[in-house]
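Chemist: Predicted structure and sequence below. I'll ask about it afterward.
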Amino acid sequence: MKNVTFLIADGVLKPSGLFGAIEVFEKANQFYEKQGKPPFYNIQLAGRDLRQKLLNGSFQLNIMPLDAIGKTDLILFPSFDHQHDFGIQTSGEMLDWVTQQYHQGTELASLCTGTFLLAATGLLKGMPCATHWQAADYFRELFPGLDLQTSKVITEHQGLYTAGGGNSSLNLVLYLVEKYSGRETALYCSKVLQIDIDRTSQSPFILFEGLKDHKDPAIRNVQDYIEQHVSERLTVEQLATHCFMDRINFSRRFKKATQLSPADYIQRIKVEAAKRSFESTGKQINEVMYDVGYGDIKAFRQTFKKIVGMTPGDYRSKFNKAV
């Protein structure tokens, strides 16, 4: 039997992530029972009692204290809302307990923004990690030295697992079920709960929003210019001239403000425009390519797949209902 412990910290919990993950383990237990075997997963909630607010009410989670848990095999960090620092400031005692458990052989897994709490243990240093793409900037602000990989659905290294946002967390739980119980059990959970078991990237779901939260008005002006001229074949030299800078100085300031090179930023803006077109129009791939300033279909396809994680045709088929 595997002892699976969900760490409930202070903060605003996202119930769907917690209960969804619990349900995957419960379906795995159901699969064992259908074969005449005892349940394999013992599910526990540890930390502090939490009164959870909902839109028109609330519910109470009754949690086991940490000293009642003893040794556990797996600790999962559910996701919390960032307005409360994801529970970091009030969870020092819990994180010390988690670190001690890890050094005794317990594996740790974070779901969505639960990665903030896992990162606060210091255990992710030098290891890849993932979280919801919308929380990426704040994560990098709090943990600038960590290797955050926003396109990843799942990362795994030395018994530490992290998941991207939303339903990506369920992909991580399925991954853990497959590791502990085998492919057949994981497929059963996937089919019953209708989860895409082998999804590996959250790139198709990322909305590129421009990275304008900085204090360089000249660079923000260039960003607006790029958005307004998305159909043109823009060059770095052209943009540098637009804001009366030489190329080297412009490139340096642009990357300092946005964390991307000007060329990468142009590609991201053009691909985001292409995504919107694929989602909302019936245009063919070549038409969209020309609309966003590309003249080479091979280059467009390669750039699109590199950023989005799937081909233009696959993206169009997945996100445009009219196709």
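Modeler: Yes, it's here. Everything quoted here is computed from the prediction, not taken from an experiment.
Chemist: Only C-alpha atoms from now on, for both contacts and neighbour counts.
Modeler: OK.
Chemist: Tell me how far stretch 115-124 lies from the chain's centre.
Modeler: With Cα atoms, centre = their mean, to the nearest Å as the basis, stretch 115-124 stands 15 Å off its chain's centre.
Chemist: what residue lies at the spatial centre of the chain?
Modeler: Within the chain, one residue has its C-alpha closest to the average C-alpha position: by Cα atoms, centre = their mean, that is Gly164, at 2.3 Å.
Chemist: what's the nearest residue to that one once chain neighbours are set aside in contact with, if anything?
Modeler: In this structure, Gly164 finds its nearest non-sequential neighbour in Thr131, 4.2 Å apart by Cα to Cα, 6 or more residues apart in numbering. Residues near Thr131 by Cα atoms under 8 Å, 6 or more residues apart in numbering: 111-115, 148, 150, 162-165.
Chemist: next up, a second structure to put side by side with the first:
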Amino acid sequence: MKHISIIVPNEAVPTSIVDPRYMFTAVNQFLEARGQAPLFKVQLVGLTRDVPLNNGIFSVHPDVLVDDVKQTDLILVPALSGDMKRAVEINRDFIPWIIRHHSRGAEVASLCIGAFLLAATGLLNGRECSTHWLYADEFREMFPEVELIDGRIISEEQGVYSSGGASSYWNLLLHLVEKYTSREMAIQAAKFFALEIDRKSQSPFIMFNGQKKHEDEPIKEAQEFIESNIAEKISVEELAVKFAIGRRHFVRRFKKATNNTPLEYIQRVKIEAAKKMLESSNKNVTEVMYDVGYNDTKAFRTIFKKITGMSPVDYRHKYNKEAAYA
């Protein structure tokens, strides 16, 4: 059974506590209706037995206090409200608890501007993050060491998740349901909650920006070479020779610096360029394919769909206004 801890911060947005609890308890009910055992143990976790919200209009009574939780698999950080610096400060006692359980293997996910409290733990340092667009400047000012990605619905890296603003956190909840159960169960949850589901369709929102916050200069040069030559067919062997590094050592260094293998990086750079062309130009899919260095239609479509979750044609029709009405 997966243990899910939804923390109850002071100044939290009430719906961002209620909604995830409802989501995972509903999935338990779906499973029981199929004759299966419930999968999730969902608990509200607080610093005190009574947490007033919205200036006392609401009051939440957590199931347990932080010191009562000995083990958990997923910690959900609800959205905060009010002044963010103050909201983080009055909830600072959650920080060591979150860090401790993450070090023991728990995953951590923030909903909307719960990202401020998650970032205060340091777990997002050097990682990408999503939050509400309205708070982007303030977030960057408070946490310059975190890479905030504008407009992204879901960010996920090494068991740390964050979601975009307002109701888009439902997409993250569906993502987690699918991860912990199945695609079929996520679809059932989406239908029950009247949510649009297509986990893979979230991928088009992700704008690939190669990780360059490292000190390996030859690898940075290799990244820049790839990005400057999207129309060329570049092999890993050619890169290793060009930058005078043995192939195996080059692959290890590249992966360590960028979190991608050289081949993955080449593919993602090319597909990101293809996405932009499909969004904004009048070129058809074949023309775009050649422009980014592919001449095998099947291979291009396979890699494009693997990265974006959509075919090139579907992507063009969804994001290119002129193509949509063609």
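Modeler: Received the coordinates, thanks. Note that this is a predicted model, so its numbers are computed, not measured.
Chemist: re the thing from before, right, and the residue nearest to the centre of the first structure touches Ala109 too?
Modeler: No: contact criterion Cα atoms under 8 Å: Gly164 of the first structure and Ala109 do not qualify, at 11.4 Å.
Chemist: Just the strands from the stretch 151-300 of the second structure, written as ranges.
Modeler: 154-157, 160-163 (DSSP state E, counting those that start in this stretch).
Chemist: Check which helices and strands the first one is in contact with.
Modeler: Going back to what we said before, that points to strand 154-157 of the second structure. Secondary-structure packing of strand 154-157 of the second structure (3 or more Cα pairs under 8 Å, 6 or more residues apart in numbering; DSSP states H and E): strand 128-129, strand 160-163.
Chemist: May I see those strands organised as TSV, with distance to Val13 of the second structure and mean neighbour count added?
Modeler: Below are those laid out as TSV (distance: least, Cα to Cα, whole Å; neighbours: other Cα atoms under 10 Å):
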stretch	distance to Val13 of the second structure	mean neighbour count
strand 128-129	20	24
strand 160-163	15	26
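Chemist: now those in CSV, with distance to Ala186 of the second structure?
Modeler: Shown next, in CSV, are those (distance: least, Cα to Cα, whole Å):
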stretch, distance to Ala186 of the second structure
strand 128-129, 23
strand 160-163, 17
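Chemist: For Ala257 of the second structure, find the nearest of these.
Modeler: Closest approach to Ala257 of the second structure among these is made by strand 128-129 (14.9 Å; Cα to Cα).
Chemist: Just the buried residues of the contacts of Thr131 of the first structure.
Modeler: Neighbour counting by 16 or more other Cα atoms under 10 Å classes 111-115, 148, 150, 162-165 among those as buried.
Chemist: Would you mind giving those residues as CSV with distance to Ile285 of the first structure added?
Modeler: Listed next are those as CSV, based on distance: Cα to Cα, whole Å:
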residue, distance to Ile285 of the first structure
Leu111, 35
Cys112, 33
Thr113, 35
Gly114, 38
Thr115, 37
Leu148, 32
Thr150, 26
Thr162, 35
Ala163, 32
Gly164, 29
Gly165, 29
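Chemist: Specify which member of those is nearest to Asn3 of the first structure.
Modeler: Distances from Asn3 of the first structure to these, taken by Cα to Cα, are shortest for Leu111, at 17.6 Å.
Chemist: Please give the number of neighbouring residues around the closest residue to Ser190 of the first structure other than its chain neighbours.
Modeler: Leaving aside its chain neighbours, Ser190 of the first structure sits nearest to Ile197 (5.9 Å; criterion: Cα to Cα, 6+ apart). Per other Cα atoms under 10 Å, the neighbour tally for Ile197 of the first structure reads 19.
Chemist: got the contact list for Ile197 of the first structure?
Modeler: With contact set as Cα under 8 Å, 6+ apart, Ile197 of the first structure has these partners: 171, 174-175, 186-187, 190.
Chemist: quick one: which of the contacts of Thr131 of the first structure sit in helices?
Modeler: 114-115 (DSSP state H).
Chemist: out of the contacts of Thr131 of the first structure, which one sits closest to Val288 of the first structure?
Modeler: Closest approach between the contacts of Thr131 of the first structure and Val288 of the first structure, by Cα to Cα: Thr150, at 25.9 Å.
Chemist: What distance do you get for that closest one to Ile195 of the first structure?
Modeler: Counting by Cα to Cα, to the nearest Å, the gap between Thr150 of the first structure and Ile195 of the first structure amounts to 21 Å.
Chemist: How about Asp291 of the first structure?
Modeler: To Ile195 of the first structure, Asp291 of the first structure is 35 Å away according to Cα to Cα.
Chemist: Can you list the residue ranges for helices in the stretch 201-326 of the second structure?
Modeler: With DSSP state H, counting those that start in this stretch, the ranges of helices along the stretch 201-326 of the second structure come out as 217-228, 236-242, 247-258, 262-280, 285-291, 297-308, 312-319, 321-324.
Chemist: contact partners of the second one?
Modeler: The set of residues that contact helix 236-242 of the second structure without belonging to it, under Cα under 8 Å, 6+ apart, is 222, 246-247, 250-251, 262-263.
Chemist: Can you turn the buried part of those residues into a ChimeraX selection?
Modeler: The ChimeraX command for the buried members of the contacts of helix 236-242 of the second structure (criterion: 16+ other Cα under 10 Å) is given here:
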select :222,250,251,262
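Chemist: Which members of the contacts of helix 236-242 of the second structure are the farthest-apart pair?
Modeler: With Cα to Cα as the measure, no two of the contacts of helix 236-242 of the second structure lie farther apart than Gly246 and Leu263, at 15.7 Å.
Chemist: who touches Ile59 of the second structure in this structure?
Modeler: No Ile there; residue 59 of the second structure is Ser. Contacts of Ser59 of the second structure by Cα under 8 Å, 6+ apart are 50-53.
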